[in-house]
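Trainee: Just need the structure, nothing else, for what follows:
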Amino acid sequence: MRPVYKTALMVGMLGAAGLGLSACSSTEVEAPMDEGVCYHVGKDATQKGGLRFNVVARDQPQIEFCAARLEEMRLRFLRLGGTNRDMVGAYQGQFIFIDRGGVKFGKTLTGQRFFALTRTGDGRLAIPGAIQREIDGRPIAIAP
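Mentor: Next up, the predicted model:
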């Protein structure tokens, strides 16, 4: 095969691969970018992407506040007899994932997730670095 044809073939294959990747990313559901609005993400076959974004709270200053509102909602559902222990939300272009381990943030529904808040022994949410203990379980004192 001539070098010109090899180059053209290689460029064509790379172009097709690029189109394939862009097609995958264009079908990915994106979180709403509304400033300060916290959403619960629920399944709905009638909506684009099979998801519905329900407003939980407005005027939330940070993503952690949105996570707290979603945790409140999750606990209320459980008290009413619900069985779903996991919840997905969205805030200003990011997804929020709440499960038994804590809270994680991610740019996409299926991509990498950043661990943000962990559960304490009694089930509350806390910043992971805030939970420090000695080997015997006593809290470490913080010097002023």
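
Trainee: can we go C-alpha only for contacts and neighbour counts from here?
Mentor: Fine.

Trainee: Could you look up the next helix or strand downstream of the one helix or strand Val55 maps to?
Mentor: Following DSSP states H and E, the helix or strand that holds Val55 is strand 51-57. With elements assigned by DSSP H and E, the helix or strand that comes after strand 51-57 is helix 63-79.

Trainee: List the contacts of that next one.
Mentor: 38, 40, 56-57, 60, 84-87, 89, 91, 96, 98, 103 (CA atoms under 8 Å, 6 or more residues apart in numbering).

Trainee: Please identify the buried residues of that helix?
Mentor: Across helix 63-79, burial judged by 16 or more other CA atoms under 10 Å covers 63-67, 69-71, 74.

Trainee: Just the strands from this structure, written as ranges.
Mentor: In the chain, the strands defined using DSSP state E lie at 38-43, 51-57, 87-91, 94-99, 102-106, 114-119, 125-126.

Trainee: got those as TSV, with mean neighbour count columns?
Mentor: Formatted as TSV, those follow (neighbours: other CA atoms under 10 Å):
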stretch	mean neighbour count
strand 38-43	20
strand 51-57	15
strand 87-91	24
strand 94-99	22
strand 102-106	22
strand 114-119	17
strand 125-126	16
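
Trainee: to compare against the first, here's another:
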Amino acid sequence: MKRTSLFLVAGVGLLALGACQNTTKAPFDPGVCYAVEPGKDGAEPTFNVVARDQPQIEFCAARLEEMRLRFLGFGGNRREMIGSYQGQFIFIDRAGVSFGKSLEGARFMALARTGDGRLAIPGAIQQEVEGPGAAPAPQ
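Mentor: Okay, here's the model as predicted:
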């Protein structure tokens, strides 16, 4: 009985490790910004170079947003875009820009959309609403 439970625990551990390794990783080429085209029917995604010599991930996000807006201007209907920069994924959608370590994992909100569609740091939007130098609300 002990041997069976030992094999069961080992099997579950191996399955858990295998599940963790199924995440898609972004290329880590210094300064290179990619547009990511998700693979169809479980195929690997395609990484297309958008810009080189980008100093920060925010610059890459700006290049991807420019590309998204250009495609919309040409009559495209794609409102969401995925990119990558130095091992991180960039997700652009109607809420703003998020970053993540994998396509499938958690995302961190980096830039939010303002009322007119521009991108801004989320804290700056609240400061704009309250006005510069506004005192914090009493608690």
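
Trainee: which position in structure 2 aligns with Phe95 of structure 1?
Mentor: Aligning on TM-score structural alignment places Phe95 of structure 1 opposite Phe89 in structure 2.

Trainee: which residues touch its match?
Mentor: 26, 82-83, 99-103.

Trainee: and the closest residue to it other than its chain neighbours, what is it in contact with?
Mentor: In this structure, Phe89 of structure 2 finds its nearest non-sequential neighbour in Gly100, 5.1 Å apart by CA to CA, 6 or more residues apart in numbering. Going by CA under 8 Å, 6+ apart, Gly100 of structure 2 touches 88-91, 106-108.

Trainee: biggest separation within the contacts of Phe89 of structure 2, which pair?
Mentor: Largest separation among those by CA to CA: Ile82 and Lys101, giving 12.5 Å.

Trainee: what does stretch 66-74 of structure 1 correspond to over in structure 2?
Mentor: Stretch 66-74 of structure 1 corresponds to residues 60-68 in structure 2, going by TM-score structural alignment.

Trainee: ok, now how distant is the residue most central in space within structure 2 from Leu8 of structure 2?
Mentor: Against the mean C-alpha coordinate of structure 2, by CA atoms, centre = their mean, the closest residue is Ile90 at 2.9 Å. Distance from Ile90 of structure 2 to Leu8 of structure 2, counting by CA to CA, to the nearest Å: 39 Å.

Trainee: now, the most widely separated pair of the contacts of helix 63-79 of structure 1?
Mentor: The most widely separated members of these are Gln60 and Asn84, with 24.6 Å between them, by CA to CA.

Trainee: neighbour count winner among those two?
Mentor: Taking other CA atoms under 10 Å, Gln60 of structure 1 and Asn84 do not tie; Gln60 has more neighbours (16 against 11).

Trainee: Contacts only, for that one.
Mentor: 36-38, 66.

Trainee: For Tyr91 of structure 1, see how far away it is.
Mentor: Distance of Gln60 of structure 1 to Tyr91 of structure 1, computed by CA to CA: 9 Å.

Trainee: do the same with Phe65 of structure 1
Mentor: Distance, Phe65 of structure 1 to Tyr91 of structure 1, by CA to CA: 10 Å.

Trainee: and what of Leu21 of structure 1?
Mentor: Taken as CA to CA, the span from Leu21 of structure 1 to Tyr91 of structure 1 is 26 Å.

Trainee: Tell me which of the strands of structure 1 sits nearest to Leu80 of structure 1.
Mentor: The nearest among those, by CA to CA, is strand 87-91 at 15.6 Å.

Trainee: Many thanks, I have nothing further to ask.
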